[in-house]
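# predicted model, plus sequence, below.
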Amino acid sequence: MTDPVSFARSLRQNQTPAERRFWALLEPWRSSGWHFRRQAPMGPFVVDFVCKRSKLIFEIDGDSHYGADGVARDARRSGYLAGLGYRVVRFSNDDVMGNADGVGVELMGILGAPGTPT
């Protein structure tokens, strides 16, 4: 397997449509000073979006995450990241693509209104 940094770089260059849309949904917060990284290596994993200062991770999950193997893998991954002090929030690809307004409302509940300090 390639090193985590190269792997993360390749994921950033080949984002899914849901990841691109979620990045756009984060724009009001990013513009007001929140710093998010896309496809960031964290230990043995690469997380979709992370705000290290706020210890917050957003994962955008496709179909592979909803089978028994995917659920077990995600539980191990979330446990590891929680052990580092991070809160992991998951959205499905379907939510991001089909209910962007609802995802935006959830982001407001988690991050507060854009422009609020981190």
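Yes, it's here.
# only C-alpha atoms from now on, for both contacts and neighbour counts.
Noted.
# the lengthiest helix in the chain packs against which elements?
Secondary structure of the chain per DSSP state H: the longest helix is helix 68-83. If contacts are counted by 3 or more CA pairs under 8 Å, 6 or more residues apart in numbering; DSSP states H and E, helix 68-83 sits against strand 87-92.
# put this next to the first one:
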Amino acid sequence: MRSNFNRKYQTEYRRKLRNEATLYERTLWSKLRGRQLEGRKFRRQAGIGKYIADFYCPSEKMIVELEGPYHYTDQVNERDKERELYFKKLGIKVLRIPNPHSAEALRNVLNEISSQFRPE
């Protein structure tokens, strides 16, 4: 059976996305990596099916997508809905979060993510 995760043909593109991460992606990743958020493991630029998620937490079956101005167009909005429907069919929850523009906003983002965790 073919895996839905991290398909080989995506390897170079996922690497490119990691290397060209936005300031907001790098900032959030610095707080998610190494199980810093309540011991949950996150993967950055994780391939799921034909899509690549900004951050994926396998134990929570949750994707965190950072959204900047690029996401606020009709065309991108339609693609985002298609992606979200695909993830939902796999039982994966998608949390869409505006880019955190300050330290306080970053704290709020981390609180929002952890509030979605199932109790241990």
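Done, it's in. What you see is a predicted model, and the numbers here were worked out from it, not measured in a lab.
# thinking again about what came up before, and the longest helix of structure 1, how far from structure 2 on average?
Aligned to structure 2 and superposed, helix 68-83 of structure 1 gives a mean residue distance of 0.6 Å (mean CA distance after the TM-score superposition for structure 1).
# what span of structure 2 lines up against that helix?
Using TM-score structural alignment, helix 68-83 of structure 1 lines up with residues 74-89 of structure 2.
# same question, stretch 38-48 of structure 1
Aligning stretch 38-48 of structure 1 against structure 2 (TM-score structural alignment) gives residues 44-54.
# what does L111 of structure 1 align to in structure 2?
Matched to structure 2 by TM-score structural alignment, L111 of structure 1 sits across from F117.
# that match: neighbour count?
For F117 of structure 2, the neighbour count with other CA atoms under 10 Å is 15.
# what's the answer for R30 of structure 1, then?
Using other CA under 10 Å, the number of residues around R30 of structure 1 comes to 15.
# how about the one 10 residues further on?
For A40 of structure 1, the neighbour count with other CA under 10 Å is 22.
# do the one 4 residues further on as well
The burial count assigned to P44 of structure 1 is 10, neighbours taken as other CA under 10 Å.
# what distance do you get for it to R12 of structure 1?
Using CA to CA, to the nearest Å, P44 of structure 1 is found at 17 Å from R12 of structure 1.
# cool, M97 of structure 1 as well?
18 Å.
# pretty sure D48 of structure 1 contacts F36?
No. If you go by CA atoms under 8 Å, D48 of structure 1 and F36 don't touch, sitting 9.9 Å apart.
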